[in-house]
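K.L.:
Show me the folded form of this:
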Amino acid sequence: MRILFATAVLLTSTAAVAQTAPQLSLDTLKQVTERLSSDEFEGRAPATAGEEKTLAYLVERLQRAGLKPGNKGSWFQEVPLVEITSQNVAPLTFTGGKTPVSLEYRKDLVIATYQVTPKVQVKDSDVVFVGYGINAPERDWNDYAGMDVKGKTVVILVNDPDWQTQGLRGEFGGRAMTYYGRWTYKYEEAARQGAAAAIIIHDTEPAAYGWGVVQSSWTGPQLEQDTPGDHMDQSKAIGWIQQDAAKALFASAGKDYVALIEAAKHKGFKAVPLGVKANVSFDNTIRRQASKNVIGILPGSERPDEVVLYSAHWDHLGRCDAVNGDDICNGALDNASGTAGLVALAEAHVKAGPAKRSLVFLAVTAEESGLLGSKFYAENPVYPLARTVGGVNMDGVNNVGRAKDFVLVGVGKSELEDLVKPFVAAQDRVIVPEPTPERGYYYRSDHFSMAKLGVPMLYGESGEDLRVGGKEAGKKASDDYTANRYHKPQDQYDPSWSWDGAIEDLSIFYGLGRQLAEGSNWPNWYPTAEFRATRDKSRAGK
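P.N.:
Below is the predicted model of the structure:
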C-alpha cells in the first residue's frame, strides 16, 4: 500500500511539473555551445585568456537568465591551482634485461608528476608488475601483498580484473568499472605503497579511449589543486605507456606478457619483479594561480537554505597536440554543450518562478584535469552539503537525435533513480543499463566529487536506441565521436546537429530538479551504495 501510494503521488507530482514546465530555449543551447567552442575561447583551458572570456560570457548569460550571484554577492569561487609543465623529458629507459628498452615521450610514453618540484628524476628504480594495482581489503584482494615497492617503479593494468566479464557479476562488478579501475585510483594506491613511479599500460578497450586521448590530455601544462605540502607524498612520476612498449619491456625481462596479464585477473595474484631498472627525468615549470567556479542562484521562497544543485564543467583542454594544423581542442560537445544546458535550465527555472528550495547552478573549472573544480567545491562548499538535497550533473548533451531510451550512469546507487523514472516514462522512453559500463563514466565527471562526500547526484543521458536509425545508428554515432572527436581538435560545433534529444533530456532534468526544489523529501543513497554512510553522517550532524 505504501509503495502504491508513493508511486501515485510521484506520478501526480510529475504530471504537475510537466504541465507547468517552460519550454527550454533551443536558441540558448545553440548560441552558448557555438560561442564557448569557438576558436576565440582557445579551448577554455583554466588560467588562460580563454578562461577570462569564458567567465565573462557565463556571467553575462546567467545574469541575463535572471539568476543572482551565488557566492555571497559574487559570481565566483576561487579554486587555487598549480600548473606544472614538463620539459626536457628524457626517454623512459629500462636496463638490465635481455635488451635495453627506450621509450620516446609522446610516441611511446606520456609522463608527468603530481609533485610540485622543479625537477623529477627516477634513477635505477627496480621495476615490479603489480597487475591491476588494487588493494581492496573488503574484497579480499591485494595486488601488493607481500611486495615492498617503496622507491620502485610499478607497472599497472588499466580497469578492473573482471572488465571482460559480460554482465554485472564479478569480483569488481563484472563489466562495470569500479573506482579501483580508474587511473586516478591506481596512482593514489601506488603512492600509498611508496612507489617512486607508477606507469599504466594503455589498452584502448579497457581504458575506453585511444592513445591519442592520452597524448592530448597528458602533455602540455597539467593542473593540480594547490595544497600545503606540494603533493610530495605522491609518486615522483606517473604516466602511461603504449601496449607494444609494455610487451617489449616484458620480453626484455624474459617474462610472458600474455600469461602475466591472465594471472593478474585472478584473486591471489602476486606482484612480479621484472628484474630491470627504470630511469627517467624531466624538468618542470611551475605556475601557481587561481581558476574560478561560476555560481548562480535562484533563491528559494520558503526554505532558501535547502539547495538543489545543477552542475556542468566549463573547461576543456585549451591548446593541444595539433591534428591537420589545428591545435585548439574546442570541446564543443565536451562540455560547451553541457554548459549551454546549464544556462537553458537556469532560464527555464527563472521563468517558472522561485521554488520553495533554492536552485543553484554551478559551472566548475578543471574537470579535465581530474575534477579539480568540483572537488574544491565539495570540500569547500558555498552551501553546506548537509543542506544540499541532491542534483543533476551534465557532461555533454545529445546532439544526434531523439532516443527511445535513457541511460542512468552508475545505476543502482541512489533514490534519485526512482524519482526520475516517471519523467522518463512521460516521454515514452525506457531506462536501460549503460551500454559500456566498463568505461567507468560514473567516476569521470563532476557528480563524483559530490557523491564521494555524500550528496546524491544524478548522471543520466540519452541511450543509443535512436528513434531514427535505432541502435545501429546510435552506436555508430557514439563510436565515431569517441574515436574521432573526443579530446581532439575535431570536437567542434556543427550547425547540422540535431537538438531534439538534448531538449528531451534537459526536460527530464528540469522536472527532477523542480520536483526536488518544490518538495520536502531528502533522497538518499541506496543502503548498498558506497556513499550512504557518508550521507547519513552528514545529515545527522546538519
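K.L.:
going forward, measure contacts and count neighbours with C-alpha atoms only.
P.N.:
OK.
K.L.:
and stretch 237-250, how far apart are its ends?
P.N.:
Stretch 237-250 has an end-to-end distance of 20 Å (C-alpha to C-alpha, to the nearest Å).
K.L.:
Would you mind measuring from residue 540 to residue 140?
P.N.:
From residue 540 across to residue 140, the span is 31 Å (C-alpha to C-alpha).
K.L.:
for residue 410, same thing?
P.N.:
Counting by C-alpha to C-alpha - residue 410 and residue 140 are separated by 23 Å.
K.L.:
Who has more neighbours out of the two?
P.N.:
Neighbours of residue 410 and residue 140, each counted by other C-alpha atoms under 10 Å, are more numerous for residue 410; the result is 20 against 10.
K.L.:
Is that one in a helix, a strand, or coil?
P.N.:
coil (DSSP: H, G, I helix; E, B strand; the rest coil).
K.L.:
Also this sequence, please, to line up against the first:
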Amino acid sequence: MIAKPTRRIALVAAAAALVLGAAVAAKPLRSAFSPIPKVVVPEISIDTLRGVTQELSSDRYEGRGPATRAEDLTITYIIKRFQAAGLKPGNNGSWLQEVPTAEIEAQHASGLHVMAGDKMLQFDFGKDMVVASYRAVPRTEISDAPLVFVGYGINAPELGWNDYAGLDMKGKIAVVLVNDPDYEQATEQGLFKGRRMTYYGRWTYKYEEAARQGAAGVLIVHDTFPAAYGWQVVNSSWTGPQLYIQSADNGMSQTQANGWIQKPVAEAIFSAAGQDLAALSAKAKRKGFKPVPLSATASLAFDNKITKGVSRNVIGIQPGKTRPNDYVLYTAHWDHLGRCTPDASGDDICNGAIDNATGVAALAALAEANVKAGPAARSQVFLAVTLEESGLLGSKYYAEHPVYPLARTVGGVNMDGVGPGSPSRDVSMAGGDKNELTRYLGAAMKQMGFYLTPEQHPERGGYYRSDHFSFAKLGVPMFAVSRGSDWITGGKAAGEAAAEDYVQHRYHQPSDQFDPAWDWSGAQQQVQLYYLLGRMLAMGSDWPNWHKGDEFRAVRDRSRAGGK
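P.N.:
Next comes the predicted model:
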C-alpha cells in the first residue's frame, strides 16, 4: 500500500482529525437521536495485550505473511483466543472466511508510446511510467488509444461535479490529476473539504470511476505534493506483483490498464499535443470543467503472470440479547510482511509487533471484556482480517461478501496499531468529522477526560489507508481513532518522540519487535476507549449516518433503505 507511514504516526501519537472536542460537546443534539447508553469503563487485561502481542510477533510466526506456513499458525492461535474469550464461530458455524486472491505481475512491458501530431514520444517503464492490469488475462495490449484529459477524474453527483460530462470513454485512455481540486487550500473550507483529501482524491477512486466510464485505461499524473509521496514510492509499489481479490469475471469489468506517469512526461505529451498542462490543470479546479481530447494516441503492452491463491479472515461473534440482527464490528488486520529485506544483522523477519499484533491483541482483550459484561442489545462481531498490507484486501472482501448484511451493520471500530507507552490526555481521529459517530466519540472523550487533537496532514488522505475504509466505501461508518501524543508521562515531547522513533526506525522493518520492557498502560487506556465506542453502539438503537454532502452518504442511504 502506498505511503502508509503518514498514517502510522497515529499508532503511537497524534495523527488525526479536526478539533471538535468542544464542538461535539457544545453542538445541540438533534431530537431524532436517542440518548447515548451509559457504559462503564472496563478493566482491560494487560496480560492479554502483552501475551497476544508477544506470541504473534515472535519469530515462530515469520512475520505473519498471508498464504505462507505462518498463516495457519496465526489463524489457529486467533481462534484459540476467541474461543477462550467465549465468542462463538462467526461464519455459519465456522471461524473462517476464505479470501480468494489473484496475484498479477506485469512482465516484458513495452513502455508508453505516444503519437502527438507528427511526434513520436517514448517513455520507459519504471523510470517514466508504471502500469498494471486488474484483469486476469495473459497479455494486455492497447494500440493507438486516444488520450483525453479529464481533470481530476471525478464524478460526484451530490456536488454537481462531473469531469466526464458528455464524454464517451470507450477505447480511450483517461489522463487524470492526483488528489482533488481543493488540495492547495489552506483551510478545510471548499466543495471538496478544502485541504482535507476526500475519497475523490485517492488514486483508487480514479481507477474505479474510469472503469465505470468504460475507459480502456487510466494514467494518473504524479506530482509529489498532492500525492504526498515521491515517484520512488510509486515505482517500487507498481513494478512487482500486485494482489487483487479474485472476481467472477476475472476483472474484465475493470479498465485494461491502470498506471502513473511522471509530471514531466505529462508536460511533454501535452506540449506535443498543443496543450499546456499547467493551464488545463488550473481550469480543472473550477466547477463546470469539460474534458479535453489531447489530439494524441497512446500504445502500451505487457504480459501478465497470474498466480491464484487463498487467504482467510477470522470471525467471532457475541450474539445480541434483544436486537441480534443488528451488528457492530471490531476489526484489526492479522497479517504483516512476512520475510522481508534483511537488516544489518541479517534479520529478515518483519515481525509486525505494533503493526498489527497489538491490534489483534486488542481484539482478544475486547472479546474478553465484552463477554464478561454479558451480551449487548446488538450483536458484536470480532473480525481479524487478512491482506491489509496488500491493499486492504481482506476487509474489502468481507465488505463485498459480508457474512452479516451491511444494511444491518450499525458501524464499528478499526484498530491498526495500539502503541505501547504512557496513557494520553488527547485522542486522534483520522478523516475529520465525517459522520454521526463523532457524537459517540464526544461522549466517550468526556467520560475518559480526553481532548481531541487536530490531524497534522489532512491533505495526505490517511483515512483511506486502513481497513475501516473498506467498510466506509460501502456505507458503514467506522471509528478510526487512537490516543494522541500528549502523554501523561513526558507530555507531547515524549509522545512525538515515540512516534518519530517508530516511523523512522521500526515501521515495516525487522525492528518492529516485541520489547519486554514496554509500558502497556497507554495501550490499555486506548482499548478502554475502543470498548466504550463499540459498546455504546451495541447498546444503543440509533443508526449513525454520514453527514450530508459526504462522499459515503448516498451509498449508506441506499443500503439502509434496502435493509429496512
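K.L.:
other SSEs contacting the longest helix along structure 2?
P.N.:
What stands out as the longest helix in structure 2, according to DSSP state H, is helix 521-539. Judged by 3 or more C-alpha pairs under 8 Å, 6 or more residues apart in numbering; DSSP states H and E, the packing partners of helix 521-539 of structure 2 are helix 46-56, strand 323-333, helix 358-373, strand 378-385, strand 409-414, helix 437-448, strand 481-483.
K.L.:
between it and strand 378-385, how big is the angle?
P.N.:
For helix 521-539 of structure 2 against strand 378-385, the angle by axes from the mean of the first three to the mean of the last three C-alpha atoms, to 10 degrees is 130 degrees.
K.L.:
Show me what counts as buried in the next helix or strand after helix 521-539 of structure 2.
P.N.:
Downstream of helix 521-539 of structure 2, the first helix or strand assigned by DSSP states H and E is helix 553-563. Neighbour-count burial for helix 553-563 of structure 2 flags 553-556, 559-560 (criterion: 16 or more other C-alpha atoms under 10 Å).
K.L.:
and what of stretch 6-25 of structure 1?
P.N.:
For stretch 6-25 of structure 1, by 16+ other C-alpha under 10 Å, it's 10-11, 13-15, 17-18, 21-22, 24-25.
K.L.:
Next, count neighbours for the nearest residue to residue 538 of structure 2 once chain neighbours are set aside.
P.N.:
With sequence-adjacent residues excluded and distances taken as C-alpha to C-alpha, 6 or more residues apart in numbering, residue 538 of structure 2 is closest to residue 378, at 4.8 Å. Look at residue 378 of structure 2: counted by other C-alpha under 10 Å, it has 25 neighbours.
K.L.:
How are the helices of the stretch 251-400 of structure 2 distributed by residue range?
P.N.:
263-272, 277-284, 358-373, 393-400 (DSSP state H, counting those that start in this stretch).
K.L.:
Need the counterpart of residue 82 of structure 2 in structure 1.
P.N.:
In structure 1, the residue matched to residue 82 of structure 2 (TM-score structural alignment) is residue 62.
K.L.:
residues contacting that match?
P.N.:
Each residue near residue 62 of structure 1 by C-alpha atoms under 8 Å, 6 or more residues apart in numbering is listed here: 296, 343, 346-347.
K.L.:
same question, residue 189 of structure 1
P.N.:
Per C-alpha under 8 Å, 6+ apart, neighbours of residue 189 of structure 1: 133-135.
K.L.:
Which of these are conserved in structure 2?
P.N.:
Of these, the ones still in contact in structure 2 (both residues aligned by TM-score structural alignment, their matches' C-alpha atoms under 8 Å) are 133-135.
K.L.:
Now these in TSV, please, with extra columns for distance to residue 370 of structure 1, neighbour count and secondary structure.
P.N.:
As requested, those are arranged in TSV below (distance: C-alpha to C-alpha, whole Å; neighbours: other C-alpha atoms under 10 Å; DSSP: H, G, I helix; E, B strand; the rest coil):
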residue	distance to residue 370 of structure 1	neighbour count	secondary structure
133	19	32	coil
134	20	23	coil
135	21	18	strand
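K.L.:
what's the distance between the residue nearest to residue 538 of structure 2 and residue 279 of structure 2?
P.N.:
If you go by C-alpha to C-alpha, the gap between residue 378 of structure 2 and residue 279 of structure 2 works out to 54 Å.
K.L.:
and if you look at residue 45 of structure 2?
P.N.:
59 Å.
K.L.:
What of residue 172 of structure 2?
P.N.:
For residue 172 of structure 2 relative to residue 279 of structure 2 (C-alpha to C-alpha), the value is 22 Å.
K.L.:
So which of the two has more stuff around it?
P.N.:
residue 172 (21 against 9).
K.L.:
Contact partners for the more buried one?
P.N.:
By C-alpha under 8 Å, 6+ apart, the contact set of residue 172 of structure 2 is 145-148, 215-217.
K.L.:
Please pull up the equivalent of it in structure 1.
P.N.:
Residue 172 of structure 2 maps onto residue 152 in structure 1, by TM-score structural alignment.
K.L.:
And that match, how far from residue 278 of structure 1?
P.N.:
9 Å.
K.L.:
Which residue, other than its chain neighbours, is closest to residue 104 of structure 1?
P.N.:
Leaving aside its sequence neighbours, residue 104 of structure 1 sits nearest to residue 91 (C-alpha to C-alpha, 6+ apart; 5.0 Å).
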